[in-house]
Every structure is written in structure tokens, then in C-alpha cells.
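Asks: Got a predicted structure plus its sequence, pasted below:
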Amino acid sequence: MQRLLNTELTLWDLLGGRVSIDTAHYFRVLTHQRTLLFVFLALLTFVAADPSGSRNFVPMWFAIILWPVAFSFYLIVYHAQLLSLAALTRRFSWLSMPTPLVGFVALLPTVYVCRSAVIYMSDGEFPYDVSDQLIFYFLSVQGLETVFYRFILPGVRAEIEAEKPSRHLVIGGEQVDLSQLLHIEAREHHVHLTFENAKSLARARLGDIVAQTSAEDGMQPHRSWWVARDPAIRTERRNGRLILRLRDDTEVPVARTRVEDVLEWLENHANPGR
């Protein structure tokens, strides 16, 4: 189960933006204070607006708890899909999934289970067919999820990452935050550093940099490259040669003499069990 939770997933939001995250990290983001505040305000809006029209047919206490219960049920189905996607991703590393599809599949049983509960609590008097409102619920949920993926998730992830103890490498006489480093490419007497949101150039030897790292930090698949440990790394074949495709779509060649070492490192450190 832990391997599934730590398997990196590739998702696409409603506007086509790509999100790479594992299920364990996703759960940490959901339980963050800022996310909980966002969820509370969203649920408060639904309770106040009563788009289902159920308030006149059920007790007030039930009308109030209906939306939190519906949201919890939605999350259970949503996360079950993420775990299923993780299992598939371990077999098909290229797999990606649009979040609107995941949301729609989670929304269907949620809507109909809640409708059944409202009908039961109203002694069968609830007259509305929620299938007529399914498009409204879908668009509402997708709007909120898009806000979450675009504006809540990045900031919360950054805060979570900032809580980790940082390590630094000394490159060209400067300290470099290892947690933000994606890969290094050596060209002549310089190294090109690629970070999460930036790039830089330094005069240094790649061998001196690699000597400061361990297998837990990253791997040197080629004499001119070093890549940081990342579950998002994928292996591909190009003209019979093994290459690594990184989170930012950079293609890194693997030296023929290092293929076995690279595959073993990926198995043990980057994406165990894949």
C-alpha cells in the first residue's frame, strides 16, 4: 500500500495544466489548514444556497450535515480512483488522467447516494430528480477543483516542502538548495543547473558536485549529467538507447555502461517497486 501511496501520478486539470503528485502528498495537502479553510467556505456556500432544494423537505440538522457528508463520500471515491490510477501507473508509466473525468466518476455515486438519503429522510416527498442538476453539480465541483489545483495546491505544497530540513551543495562557491534542484548538465567548464522554477550557470566540475551527494539525493546516468531523485522520472527507449524523461520533460541519456546501475537506482530510490 505504501508503494501505491508514494507513486507519482500525472493529472490534468480543467484548463489543461499538468499536476504531478502522489496520493500520500495529496492527502497531506488536503489536511493542511489553508485547504481546510477553502473546503469549509465552499461547503458553507452550498449549505446557504441549498442548490438541491432539500431544505424544505428534511430536518434542518440533516440539511446542514448533508454537504459535509457528501463531500466526505466524494473524497473516498476520488481517492479510491487515485489509488487505482497509481496501480496502473506502476505498470504504464506514461499514463495520465484528466481531473474532470476523476471528478465526474466520483460525483455520480455521491449525487445518487445523497438523493436516496434525502428521499428517505423526507418520507418520499422530495420531488426533484437530481439527474436534472447533474451538470450544475459537475460544473460547480470542477470550478472549485480548478481553483484548488491552480491556486491552493501550489502554495500548500511549497509550505510543506519548506518544512523539510534543507540540504545544500556548494557549486561555484555558492550554496545551492538541493531540494529545489532537478538536474545538472555539464558543458565544457561550466554546469547548467535546473531548479523547480529557475535555471542558472556556474563554473564548476560535475564530479566535484556529485561527490557531495548520495544515492538518496540523485544519480549520475551519464558523465555529463546528474539527476535528482524524483518519482516522476520515466524510462524510455530511443533508437535502442535508454533515456530518462524528467519532470520538466528533459531527456537525459544513459550511458550504455551505466544502464544496469541506473535501473537499479530507479528501482531502489526514485520509484521503488515500479
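Replies: Received the coordinates, thanks.
Asks: drop to CA atoms for contacts and neighbour counts, all remaining ones
Replies: Will do.
Asks: right, and Val102 touches Ala80 too?
Replies: No - counting by CA atoms under 8 Å, Ala80 is not a contact partner of Val102; they are 10.0 Å apart.
Asks: Tell me where the stretch 1-150 of the chain has helices.
Replies: 2-5, 23-30, 33-49, 60-91, 99-121, 134-147 (DSSP state H, counting those that start in this stretch).
Asks: dropping in the other structure now:
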Amino acid sequence: MHTFDALWHEIHLTLREIPQIFARREAVVFLCLAGLTLIALDPHDFLDHITVLEALFVWACADVIFALVYFMTLLGIAMLPTKTAPKIYLPIPSTFAFTVTTIFVESMIGTLSLGEYTPKVWPDIMAFVVVAQLFEFLFVRYVLPDVLKAIRANRPQGIGGRSLQIGDQTWPLTDISAISSNQHYLQIDFLDAEPLSIRARISDVLNDLPPEAGVQPHRSWWVAAHACPSLISEGRKRWLVTPYGHKIPVARGRIDEVEKWLNTHGVPESNTTS
């Protein structure tokens, strides 16, 4: 999924990473601190009607409910029948999750106070939306990058567990079909998502990729092994083509290297003439 925070800063996530994020110690600590902050501030005078221990119980349940609703919302979006990876503005699912959580909190406090507290759903929802965006922004900007780095560092090695990292962005290597260079920018082509342009040098990127992950047929191109490239001939020119629409020129000095790589890691030379 291509997700964006409140300031439209892009974060690449996979659905598998979402529950792992909430299970990380950093995320749990952040949620606990957020709950304790709300208890200490007591913006709606909850503590006038219930005890501190009851408030702790309510906010602990609220953290769990928020995490579950948030994950299920992202799961529902990810399961939509689209041809490309969905683009998600994170304040939208978080607003929905906090709305559900707020209704629970208001109802729970009304029950624990034996009716002394009257739920104020509408104004409280608006207040919690603002709080949600503040906490989410702080988490996404300052906590999530380290959490994702730790999760991805613990993946099993091999191509299936390798990632491509450029700056503060990381993508699973198995999601990428090809990389091309255009002056100071790289275009990253994905198997099931729109291409992405990012400022970087291809030489710096290729140094971190294992040989079995793909091949460099030209100084400005790299194509992934799982993109199933095949070698064709058109007159004197050689090209690598993939089922994803790539037609990549093969430099004369790299033909032998590409053929050897295809015979070892990829699709053997087809010798097709167009």
C-alpha cells in the first residue's frame, strides 16, 4: 500500500507489516503514553465520574479497539478489486478508527458512572479527531520509521525477504520489476503499482542488490529476476523484454554477461527476432 500522512509524506507499507507494527514495543509504549496523556489531561472531565483505575481500564480497551479497527479498515481497503496498489491518506482510516473508539469510550464511561456521565458523542468525536491526527502524525513521523526499519531488518534473508531502501523509503524487493535512471532521478517500476520517481543514483542502489535478484543490461537499467526478462534480437540490437511492458536495451559490452546471468538465474535466451 502507498500511504500518506497528514502532510502527504509517502510511506510504503505492506498489509503484513501492520499487525507487526502494533506488536512492536515502541508502538505499544506510544499507545500507552497517549492513553496516559488523555487520562492526565482529562479533557471531558471523566475523572469526575469514574476512578483512575477505571479510566486506565477504559483507555487500555480503547487502544486495543483502535488498533483492531484501524487494521480491519486497512485490510478492507487492500482487498478492494483494484489493479494497482491502493493509495491511502492515513487520516481517513484513523478518523474512522477514532470515531468508533470514541463511541466506545463514551458509552463505557456512562456505564461505569451508573448514568451520571452523559455521553457527548458529537462534540467528543470532533475533539478526538483532532487528537487522533496529532498523535498519528507524531507516530508516523518520529516512531514509525524506526519500527519499520527494525521489522524489515528481521526478515529472513534471501530475495523473498530482501528490501530496497532509498533514503527513508523501503520497498520489498519482490514488489519491484525494474529500475531506470534519468539524470539525477530513478524510476522504480512495481509489479502491481504505479511507477515512482525518486532522487538517487542507480550505482548506489545496485551496490546493495544481490546478483541473483536481477541484472543490469545497460548502465541506466536494472531488471528483476522475478519480472521474468527474456532476451530478444532485432537486427543487430539486443533487448530484454518482460511481461510487464519493459523493452530494455542491452549494451554491446554486456551481452555476454546478460546471457550468462539469464542461463544461471533467469529465462534462457529466446533468440526471438521481431
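Replies: That came in fine, so what should we check first? Source: prediction; values computed, not measured.
Asks: before we move on, the earlier item: need the helices of the stretch 1-150 of the first structure in JSON lines (columns: distance to Glu161 of the first structure and mean neighbour count).
Replies: Listed next are the helices of the stretch 1-150 of the first structure as JSON lines, based on distance: least, CA to CA, whole Å; neighbours: other CA atoms under 10 Å:
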{"stretch": "helix 2-5", "distance to Glu161 of the first structure": "17", "mean neighbour count": "16"}
{"stretch": "helix 23-30", "distance to Glu161 of the first structure": "10", "mean neighbour count": "16"}
{"stretch": "helix 33-49", "distance to Glu161 of the first structure": "15", "mean neighbour count": "14"}
{"stretch": "helix 60-91", "distance to Glu161 of the first structure": "22", "mean neighbour count": "17"}
{"stretch": "helix 99-121", "distance to Glu161 of the first structure": "23", "mean neighbour count": "18"}
{"stretch": "helix 134-147", "distance to Glu161 of the first structure": "21", "mean neighbour count": "16"}
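Asks: Make CSV out of those helices and add distance to Thr194 of the first structure.
Replies: Formatted as CSV, these follow (distance: least, CA to CA, whole Å):
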stretch, distance to Thr194 of the first structure
helix 2-5, 27
helix 23-30, 23
helix 33-49, 29
helix 60-91, 26
helix 99-121, 28
helix 134-147, 28
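Asks: now for Phe148 of the first structure: what does it line up with in the second structure?
Replies: Per TM-score structural alignment, the equivalent position to Phe148 of the first structure in the second structure is Phe139.
Asks: So what's the residue count around that match?
Replies: Using other CA atoms under 10 Å, Phe139 of the second structure has 16 other residues around it.
Asks: and the gap between it and Val130 of the second structure?
Replies: To Val130 of the second structure, Phe139 of the second structure is 14 Å away according to CA to CA, to the nearest Å.
Asks: try Glu106 of the second structure
Replies: Using CA to CA, we find Glu106 of the second structure at a distance of 17 Å from Val130 of the second structure.
Asks: same check, this time on Lys237 of the second structure
Replies: In terms of CA to CA, Lys237 of the second structure sits 59 Å off from Val130 of the second structure.
Asks: swap in Tyr70 of the second structure?
Replies: Going from Tyr70 of the second structure to Val130 of the second structure by CA to CA gives 16 Å.
Asks: show me the contacts for Leu43 of the first structure.
Replies: Trp67, Pro68 (CA atoms under 8 Å, 6 or more residues apart in numbering).
Asks: Just give me the match in the second structure for it.
Replies: In the second structure, the residue matched to Leu43 of the first structure (TM-score structural alignment) is Gly35.
Asks: and the gap between its match and Gly115 of the second structure?
Replies: Going from Gly35 of the second structure to Gly115 of the second structure by CA to CA gives 23 Å.
Asks: Likewise for Ala34 of the second structure?
Replies: For Ala34 of the second structure, the distance to Gly115 of the second structure - CA to CA - is 26 Å.
Asks: Same check on Val105 of the second structure?
Replies: 14 Å.
Asks: just Ile109 of the second structure next, same as before
Replies: Distance from Ile109 of the second structure to Gly115 of the second structure, by CA to CA: 9 Å.
Asks: In the second structure, what residue corresponds to Pro68 of the first structure?
Replies: For Pro68 of the first structure, the residue aligned by TM-score structural alignment is Ala60.
Asks: should've said Ser20 of the first structure
Replies: Checking TM-score structural alignment: Ser20 of the first structure goes with His12.
Asks: Quick check: closest non-adjacent residue to that match.
Replies: Leaving aside its chain neighbours, His12 of the second structure sits nearest to His2 (5.0 Å; criterion: CA to CA, 6 or more residues apart in numbering).
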